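**Q** Provided below are the primary sequence and the corresponding predicted coordinates.
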Amino acid sequence: MLKGFREFILRGNVIDLAVAVVIGAAFTAVVNSIVANVFNPLIGALFRADSLDTAFILELPTTEGGVAEVKFGAVIGAVLTFLIVAAVVYFVFVLPVNLAKEHAEERRKAGEPAPEDPETELTVLAEIRDLLAAQRTAGSGDGDGDAREARRPE
């Protein structure tokens, strides 16, 4: 029983998953910090509010004499936060990594000879046609070509 548990824990997939969770948590902290400390204050300055949670509030009277608040700013803030997080992830992390991969791939390919075009059905059929034509012309001088011509339906 302990042997099976040890094999399960030491599998590469479990270790990779654990590393991914830890890195993901650290990555989330970095992205949230960028959004909270850079972009949210800029947006708040544009709307003259500490945050969008306090902007665009619609107060509606309730039947009990109280006030219900509809916070459109909070919804807008959540949507903007999502878009900002997506933009930060893309432009700060994904785009540079993709560009680095492309650059490394180009450097690797620069040292390799260009690959030949793969054979297509058309090139294979053209080769077969040329071989058959060569056999016909070679076979026409030995008398067999006439026999083949006689068997061919018209």
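**A** Arrived safely, thanks for sending. Numbering: from 1, shown residues only.
**Q** okay, CA-based contacts and neighbour counts for the rest of this
**A** Fine.
**Q** longest single helix anywhere in this protein?
**A** helix 12-34 (DSSP state H).
**Q** okay, strands next: where are they in this structure?
**A** For the chain, the strands defined by DSSP state E occupy 57-61, 67-71.
**Q** and the last one, what does it pack against?
**A** With contacts defined as 3 or more C-alpha pairs under 8 Å, 6 or more residues apart in numbering; DSSP states H and E, the secondary structure elements packing on strand 67-71 are strand 57-61.
**Q** just to revisit the earlier point, dump the strands of the chain to JSON lines, plus mean neighbour count and distance to Arg129.
**A** JSON lines is the format used below for the strands of the chain (neighbours: other C-alpha atoms under 10 Å; distance: least, C-alpha to C-alpha, whole Å):
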{"stretch": "strand 57-61", "mean neighbour count": "12", "distance to Arg129": "79"}
{"stretch": "strand 67-71", "mean neighbour count": "13", "distance to Arg129": "76"}
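**Q** next one for the comparison:
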Amino acid sequence: MSKKKESVLEGFKAFLMRGNVIDLAVAVVIGAAFTNVVNSVVKGIINPVVGAFGTQDLDRYSSCLKAPCRTNAAGEVTEGIQILWGSVLSATLTFLITAAVVYFLMVLPMARYLARRARQQAAKEEAQEVIEVTELEVLKEIRDELIAQRGSGQSGPARGAP
């Protein structure tokens, strides 16, 4: 029973120490911090640009499905069915900005780096093959030369010679 508990604890420790879990934890922390940056860009830049054509708060854009929509003092809809398409637009813009920044600042540079590294690795392997083939060819030439020397009797003085 004690061995099983140790192996479970050791397995859990090994799981936590794998690079995948650490990378995932870092990604979550960076993603949470990055969300604040994107939200600030949307509220500080995108919303005022949209506000030049209407209200600065995208969440205020809405339509009434069942007219007329009436609200009480607290801002709650009491009559009609209100569709808040402005908040959907705001969330969509936030998503697109986040996706674009992640792609252009993280995914694309990493893909280029990995492609460059793969080309360098392929070049090293090709150079290694050339070296191995060249060494093999030299050894074959030496072997052929030795065989030729033996066959022509030029291997040196005969055994019985004084």
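**A** Thanks, I have it. Predicted model, so just to flag it, every value in this text is computed and none were measured.
**Q** would you pull the TM-score for this pair?
**A** After superposition, the two chains reach a TM-score of 0.57 (TM-score structural alignment, normalised by the length of structure 1), with 114 aligned residues with a C-alpha RMSD of 3.1 Å.
**Q** residues making contact with the longest helix of structure 1?
**A** Residues outside helix 12-34 of structure 1 that contact it (C-alpha atoms under 8 Å, 6 or more residues apart in numbering) are 8-9, 85, 88-89.
**Q** let's see 7 Å
**A** Val85 (C-alpha atoms under 7 Å, 6 or more residues apart in numbering).
**Q** in that helix, what counts as buried?
**A** Neighbour counts using 16 or more other C-alpha atoms under 10 Å place 31-32 of helix 12-34 of structure 1 among the buried residues.
**Q** with stretch 131-142 of structure 2 instead?
**A** For stretch 131-142 of structure 2, it's none, nothing buried (16+ other C-alpha under 10 Å).
**Q** cool, and stretch 33-42 of structure 1?
**A** Those buried within stretch 33-42 of structure 1 under the rule 16+ other C-alpha under 10 Å are 35, 39-41.
**Q** and of these, the nearest to Arg151 of structure 1?
**A** Val35 (82.8 Å; C-alpha to C-alpha).
**Q** mind listing what the residue of structure 2 sitting at the aligned position of the closest one touches?
**A** Val35 of structure 1 maps onto Val38 in structure 2, with residues paired by TM-score structural alignment. Residues near Val38 of structure 2 by C-alpha under 7 Å, 6+ apart: 94, 97-98.
**Q** with Ser63 of structure 2 instead?
**A** Ser63 of structure 2 makes contact with 82-84 under the criterion C-alpha under 7 Å, 6+ apart.
**Q** quick one: the residue mapped onto it from structure 1 from Leu83 of structure 1, how far?
**A** Aligning on TM-score structural alignment places Ser63 of structure 2 opposite Leu58 in structure 1. Applying C-alpha to C-alpha, to the nearest Å, the value for Leu58 of structure 1 to Leu83 of structure 1 is 24 Å.
**Q** again with Glu69 of structure 1
**A** Distance from Glu69 of structure 1 to Leu83 of structure 1, by C-alpha to C-alpha: 25 Å.
**Q** again with Lys71 of structure 1
**A** Using C-alpha to C-alpha, Lys71 of structure 1 is found at 19 Å from Leu83 of structure 1.
**Q** quick one on the thing from earlier: reformat the strands of structure 1 as TSV; add distance to Asp50 of structure 1.
**A** Putting the strands of structure 1 into TSV (distance: least, C-alpha to C-alpha, whole Å) gives the following:
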stretch	distance to Asp50 of structure 1
strand 57-61	13
strand 67-71	14
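**Q** re earlier: among the contacts of Val38 of structure 2, which ones are buried?
**A** Using 16+ other C-alpha under 10 Å as the burial test, those include 94, 97-98 as buried.
**Q** how about Ser87 of structure 2, what's its partner in structure 1?
**A** Using TM-score structural alignment, the partner of Ser87 of structure 2 in structure 1 is Ala74.
**Q** nothing else from me, thank you.
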